[in-house]
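Colleague: following is a predicted model, sequence given first.
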Amino acid sequence: MNRKFVLEFHSSFKHALLSIVLLSFAATSFALAAPYKPHEVKAAYLYQIANFVKWSNESQKTKLYFCIRDDQQLSRTFVTITKGKSIRGLDIVTNEQGRPCDVLYVSKTIVDSELSAQTVTVSSKKGFAKSGGTIELRQIKDKIQPIVNLKESKSDRFSISSKFMRISKIERGS
């Protein structure tokens, strides 16, 4: 058997297994019990969110740009867990200043230069999805529950997988 095929299959298998594990845990929301801290769970969600989003211009991309603002701990954790990884063959680039982001996590305010029509916005700010953000990672007691803004998720810019929608609460948006 071709060694390259075996390595690609192994990598694809690990990716699929990781997705299945995330979905099985997320179906009941991610518990923040030891050993996972909130920033670790959020970093895993950010990576997985991109796995469940298909951008309309994805065929023209070679990289996915993730921007994490105002949360250094989350940013460092995300860089660590995504090092050397890609999503559907697209390299992951984190926190590149001055260019639009494909996935933008904000804890305070959004900078317009980081937005494009294709940007999926994510935050843990209460009411973020309701006020027009794409995905809110809401902490409910010891769990993190994704809240998806239905209006933002139904666009010609990107689509969010029905698998992710099933594990999320739906917000009608404003």
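Modeller: Ah, there it is.
Colleague: please count neighbours and contacts with C-alpha atoms only from this point.
Modeller: OK.
Colleague: endpoints of stretch 141-156, how far apart?
Modeller: With CA to CA, to the nearest Å as the measure, stretch 141-156 spans 35 Å from end to end.
Colleague: okay, now the one to match up with it:
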Amino acid sequence: MHFAHISNVCQFQDELDQNIRLPVKPLRKPRIMRCRAICFTILALPFSLASVPAENMPSDRLGEYDVKAAFIYNFARFIEWTPWHKNGENPFFSIGVLGEEPFGNALDDTFTDKTIAGSHVRIMRAGNLQALMDCQILFISQSEQSRVDKILNALNDRQILTIADFPGFAEAGGIIELRVEENRVRFLINQKTAVDAGLKISSKLLNLAQKVITR
């Protein structure tokens, strides 16, 4: 699926009820600047995407995973992270992608020069879960859907925000499930799993979820 622009991108304040759209014309800015623009847009307004047929969309338009990378950035900002480093160290805030890589450079571009909980961000990719067990955020790719139960069981005692974009993820015990419905990005939150993992999600983010699972 390809996406032409974003509208209604994240309403964290009731008074911000106007829509913001990115330009409909092809964006000519460098990719990293486009990813930053998405992040800043998503900070304030309700989530939405609009799509056009692939054959009509120039190659430099925003893609689905550019937008999902920006969502991940904003999810991270609205979670209270307890310290994961030891002995006064301040290591990287690590975001892992498990399985086939759908983002291209979108995550790297989105998190360039960003900090989460006071730490610089590094992006890690692996097909082996063991290599990503120390991440703070783990995106589980669609290629891993058939073994998601095993993956989530292995993460059971870890303070890791799990995110995926395949159906049934939140019901299976994942924390955030991204969906695209009627060209709008929506998400489900499994609050029970988040609490069990020691993650405190902002009420602002919970209020934006399409569904919050509490048991």
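Modeller: In hand now; what should we look at? Just so you know, these numbers come straight off a predicted model, no measurement behind them.
Colleague: could I get the buried residue list for the host helix or strand of Phe5 of the first structure?
Modeller: According to DSSP states H and E, Phe5 of the first structure maps onto helix 3-26. Going by neighbour count (16 or more other CA atoms under 10 Å), the buried part of helix 3-26 of the first structure is 15, 22-23, 26.
Colleague: with stretch 48-68 of the first structure instead?
Modeller: Applying 16+ other CA under 10 Å to stretch 48-68 of the first structure flags 48-55, 63-68 as buried.
Colleague: next one: that stretch to chain centre, how far?
Modeller: 9 Å (CA atoms, centre = their mean, to the nearest Å).
Colleague: so what touches that stretch?
Modeller: Outside stretch 48-68 of the first structure, the residues that touch it by CA atoms under 8 Å, 6 or more residues apart in numbering are 19, 22, 74-75, 87-96, 100-106, 114, 118, 156-161, 163-164.
Colleague: how near is Gly198 of the second structure to Ala170 of the second structure?
Modeller: For Gly198 of the second structure relative to Ala170 of the second structure (CA to CA), the value is 17 Å.
Colleague: same drill for these two, tell me which one is more crowded.
Modeller: Ala170 (25 against 17; other CA atoms under 10 Å).
Colleague: just say helix, strand or coil for that one.
Modeller: Put simply, Ala170 of the second structure is coil when judged by DSSP: H, G, I helix; E, B strand; the rest coil.
Colleague: alignment lookup: it to the first structure.
Modeller: In the first structure, the residue matched to Ala170 of the second structure (TM-score structural alignment) is Ala129.
Colleague: now do the contacts for that match.
Modeller: Contacts of Ala129 of the first structure by CA under 8 Å, 6+ apart are 135-136, 147-149, 171, 173.
Colleague: what is the neighbour count of Arg34 of the second structure?
Modeller: Counted with other CA under 10 Å, Arg34 of the second structure comes out at 20.
Colleague: which strand or helix spans it?
Modeller: Judged by DSSP H and E, Arg34 of the second structure forms part of helix 31-42.
Colleague: and Val93 of the first structure, by the same measure?
Modeller: strand 90-94.
Colleague: the helix or strand following that strand maps to which residues in the second structure?
Modeller: For strand 90-94 of the first structure, the succeeding helix or strand toward the C-terminus, using DSSP H and E, is strand 103-106. Aligned by TM-score structural alignment, strand 103-106 of the first structure corresponds to residues 137-140 of the second structure.
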